[in-house]
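# Okay, structure incoming, though there's no sequence with it:
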């Protein structure tokens, strides 16, 4: 039997309404902040991710789904959303738009070949936002405000926002030197990945899951000790404004967001709900002041974040928040005989055109079985059409919650249901 690929999932009709509710809610928040949707291709040139994400990252080295197309070009199913958005920003010359910054959101499947675990899949849906074209602490605060608004709009309370500053490129360069000096004497005790990163991107060592308990991890230098005056001023403005608008946060000097393009503000949102699991991160992001130039664009800056819909669902479940199924069936038509089935088919077509959700039995089952089916489908009303009803031109409309029945002519049935 052909089965679903490992690391993927079917979202069945009994659950799809939850996804629709979540996506609609997130989009409504974006509208309040004046962010508009962008849609990029599901695959891009492999070089885009190698250059943007960094050739020292696990995403590029281990997790990408890469293939050759018929033109012998290397293509990759997108593993993340920021690089494609920036590519589109450059290619479509959005930097020339008088409305700056360019504020967009996306809601798209991503692909990473990683070990499947609770809330993590090889195909997952990422909802993200990007604001490109302005370097201002206030836009950083807007992004953080939107992140919190996303989760609070579902009633989630067990949340903890962690923030840090990676500083500008000069600060980051000095910090990387300090990390190299710290780790190099005992780098042979670390995994192969860390040993290769000591010269290329030592900040990635701090993200290592294999060596996270090594004694040198807890004594590693903190980025905040290497911030220059400009970076400190930027960071203090972000924190001051967060305080003014009442957003609580935890300063986390160990939070570095190791992707090559991050600068200044970095952040992650954690779930503190009991039973959520060992991996508590719900969303993460930060400012990227060199990414646009890295991809041959102008000297523009940006900031954004991304969240996993799958992990958001886990957080909602962990806090015992119910999402009601909005789907309702206004009318179920019970039929008795072939002539009544033919008539019901026409009647349903007419009612649906008037905006009434209606259904009938298509398996020619008995009356009791049809009534049970109507009950399972949570029909608000039912009618029974048989020879007598067809002859008299009227039916009894039954309220399924009260059991009350009222007779109506077929001509007045739409009005009755409305």
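Received, thanks. Note that the structure is predicted; figures quoted are calculated from it, not measured.

# C-alpha from now on. contacts and neighbour counts both.
Fine.

# Show me which helix runs longest in the protein.
Criterion DSSP state H: the longest helix present in the chain is helix 13-32.

# which strands and helices sit next to that helix?
If contacts are counted by 3 or more CA pairs under 8 Å, 6 or more residues apart in numbering; DSSP states H and E, helix 13-32 sits against helix 137-152.

# returning to what we had before: now the angle between helix 137-152 and the longest helix of the chain, please.
Angle of helix 13-32 versus helix 137-152, following axes from the mean of the first three to the mean of the last three CA atoms, to 10 degrees, is 150 degrees.

# tell me the centre residue of this protein?
Centroid check for the chain by CA atoms, centre = their mean gives residue 127 as the closest residue, at 3.0 Å.

# what residues are up against it?
When contacts are counted by CA atoms under 8 Å, 6 or more residues apart in numbering, residue 127 touches 105-108, 306-309.

# Check the offset of the longest helix of the chain from the chain's centre.
Put simply, helix 13-32 sits 10 Å off its chain's centre (CA atoms, centre = their mean, to the nearest Å).

# Double-check that residue 298 belongs to a strand.
No: counting by DSSP: H, G, I helix; E, B strand; the rest coil, residue 298 falls outside a strand, being coil.

# thinking again about what came up before, element containing the residue nearest to the centre of the chain, please.
strand 123-132 (DSSP states H and E).

# buried residues in that strand?
Buried positions in strand 123-132, judged by neighbour count with 16 or more other CA atoms under 10 Å: 123-132.

# neighbours around residue 221, how many?
Counted by other CA atoms under 10 Å, the residues lying close to residue 221 total 18.

# Is it in a helix, a strand, or coil?
Put simply, residue 221 is coil when judged by three-state DSSP.

# Excluding chain neighbours, give the residue nearest to the residue nearest to the centre of the chain in space.
Spatial nearest neighbour of residue 127, excluding adjacent residues (CA to CA, 6 or more residues apart in numbering): residue 107 at 4.4 Å.

# next, the one to line up against it:
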């Protein structure tokens, strides 16, 4: 006897209250992105591997350890997308989307990374994503952050979530800071963790967000970006923080918040909470003005963020199955066709409706009552014809009766 197939480790089947919470996050995101006039896009689930290798860097952990890559029948290397931004940048360059700049786009869907599954983290996971491409002004950063802040508030989970903000400066500021970090950490190389010793040569900024106690001992005294900011970079960050204050978005400065890839500039941010254990970031992003050039395109300013749907849904909490507006009860099998007609008419007028027409006719009404709907329309037979009665508040009952009688 064959065994029942099991789910792949690190994936999940979502059902019931968890699925309702997941759907609530997506529906709220769709509503908010329309308020901010972000255009909806759909992206391929897989891309040429070079799209991610060139954008994320061949030596990053994502590319070297976490991507699901495979050769198709033609021998071309393809990769299941580990994130959205690189694919969106590729589409922007190859589809002529530059004519719409500044372009505000949003999407959501599954992503894939081969990593150790843990609370709120899976090998197939889902993200929301919002990007502004072709806008160099700090107002674009402010709008994206205000949008993320409003999303959290409309989901009812803003309490206990903090916006941490930092600047990485412009290109010259970042390079000067990077060189100072290399000099500083090189003097302590032997005492750093193995990962940070490796990062020292190729990604020294990442040492700043290391959680290893051996590294933390030196991070506090490491050079600070503020000592290397150009006047232009200071003005840019000042405009972002002033815009957030004007929009009523609370924020805190987090000098150790960094982005290791060289194409990141200026604003870096994370919305964090202590309600999800070690994996506390629920929304993260920043300005990546150098990405398009790394993909062979012209210099193009851009800023964006991504949010894990599973993590947001965990904060939302389980949501019960939605209650129908109206339950239509067929108490006489001779009236089943009339019941189908009634429930169809209700749905076409925007009511969520459920039909109860199976099981013991005597118990159908009791079953409908237990479903907790706002209204019950029962259909029986009187004098050879269908008889419809509605139990609901007066105004609602009158509207339903006008549709069904």
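That came through fine. These numbers come from a predicted model, not from an experiment.

# re earlier: correct me if wrong: the residue nearest to residue 127 of the first structure contacts residue 130.
No: using CA atoms under 8 Å, residue 107 of the first structure makes no contact with residue 130, being 12.0 Å away.

# relative to helix 13-32, how tilted is the strand holding residue 127 of the first structure?
0 degrees.

# Residue 174 of the first structure: what secondary structure?
Classification of residue 174 of the first structure by three-state DSSP places it in helix.

# Spatially nearest residue to the residue mapped onto it from the second structure, not counting backbone neighbours?
Taking TM-score structural alignment, the alignment pairs residue 174 of the first structure with residue 176 from the second structure. Excluding the flanking residues, the one nearest residue 176 of the second structure by CA to CA, 6+ apart is residue 228, at 6.4 Å.

# re the thing from before, would you mind getting the average deviation of the longest helix of the first structure from the second structure?
Compared with the second structure after the fit, helix 13-32 of the first structure shows a mean deviation of 2.6 Å (mean CA distance after the TM-score superposition for the first structure).

# Beyond that helix, next helix or strand please.
In N-to-C order, the element after helix 13-32 of the first structure by DSSP H and E is strand 36-37.

# mean deviation of that next one from the second structure?
Compared with the second structure after fitting, strand 36-37 of the first structure has a mean deviation of 0.8 Å; criterion: mean CA distance after the TM-score superposition for the first structure.

# In the second structure, what range does that strand match?
So strand 36-37 of the first structure is aligned with residues 39-40, judged by TM-score structural alignment.

# what do you get for stretch 77-87 of the first structure?
Mapping stretch 77-87 of the first structure onto the second structure (TM-score structural alignment) gives residues 80-90.

# and the residue lying closest to residue 29 of the first structure once chain neighbours are set aside, how many neighbours?
Leaving aside its sequence neighbours, residue 29 of the first structure sits nearest to residue 150 (CA to CA, 6+ apart; 6.7 Å). For residue 150 of the first structure, the neighbour count with other CA under 10 Å is 21.

# Which positions in the longest helix of the first structure come out as buried?
For helix 13-32 of the first structure, the neighbour count (16+ other CA under 10 Å) marks 17-18, 21-22, 26-27, 29-30 as buried.

# Just give me the closest of those to residue 365 of the first structure.
residue 17 (28.6 Å; CA to CA).

# Look up the closest residue to the closest one, ignoring the ones flanking it.
Spatial nearest neighbour of residue 17 of the first structure, chain neighbours left out: residue 325 (6.2 Å); criterion: CA to CA, 6+ apart.

# Test my guess that that neighbour contacts residue 16.
No: contact status for residue 325 of the first structure versus residue 16: not in contact, 9.4 Å apart, counting by CA under 8 Å.

# where do the helices sit along the second structure?
For the second structure, the helices defined by DSSP H cover 16-35, 49-56, 61, 85-94, 138-155, 171-186, 194-202, 213-219, 231-247, 291-294, 309-316, 336-348, 361-370, 394-404.

# Out of those, which gets nearest to residue 75 of the second structure?
Here helix 49-56 is closest among the helices of the second structure (CA to CA), at 11.9 Å.

# show me what contacts residue 287 of the second structure?
Residue 287 of the second structure neighbours (CA under 8 Å, 6+ apart): 141, 264-268, 301-304.

# Ok, residue 11 of the first structure next?
If you count contacts by CA under 8 Å, 6+ apart, residue 11 of the first structure has none.

# give me every residue that touches the residue in the first structure that residue 12 of the second structure lines up against.
For residue 12 of the second structure, the aligned residue in the first structure is residue 9 (criterion: TM-score structural alignment). Residue 9 of the first structure is in contact with residue 121, counting by CA under 8 Å, 6+ apart.

# switch to 10 Å and redo it
The contact partners of residue 9 of the first structure, by CA atoms under 10 Å, 6 or more residues apart in numbering, come to 121-124.

# Likewise for residue 295 of the first structure?
Counting by CA under 10 Å, 6+ apart, residue 295 of the first structure touches 47-49, 51-52, 83, 86-87, 90.

# go on, residue 257 of the second structure?
Residues counted as contacts of residue 257 of the second structure (CA under 10 Å, 6+ apart) are 164-168, 205-206, 208-209, 268-270.

# Can you add neighbour count and distance to residue 65 of the second structure and give those back as TSV?
Putting the contacts of residue 257 of the second structure into TSV (neighbours: other CA atoms under 10 Å; distance: CA to CA, whole Å) gives the following:
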residue	neighbour count	distance to residue 65 of the second structure
164	20	28
165	22	29
166	22	28
167	30	28
168	27	26
205	24	20
206	18	17
208	21	21
209	15	19
268	26	24
269	25	25
270	25	24
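
# Looking at these, which is nearest residue 180 of the second structure?
Comparing these against residue 180 of the second structure with CA to CA picks out residue 205 as the nearest, at 10.5 Å.

# isn't that closest one right next to residue 182, touching?
Yes: Residue 205 of the second structure is within contact range of residue 182, at 8.8 Å (criterion: CA atoms under 10 Å).

# shared neighbours of these two, anything?
Here residue 205 of the second structure and residue 182 have residue 199 as joint contacts, going by CA under 10 Å, 6+ apart.

# neighbours around the alignment partner in the first structure of residue 236 of the second structure, how many?
When the first structure is aligned by TM-score structural alignment, residue 236 of the second structure is paired with residue 234. Neighbours of residue 234 of the first structure under the rule other CA under 10 Å: 19.

# wait, isn't residue 234 of the first structure in contact with residue 164?
No: the pair residue 234 of the first structure and residue 164 fails to qualify as a contact (CA under 10 Å) at a distance of 11.3 Å.
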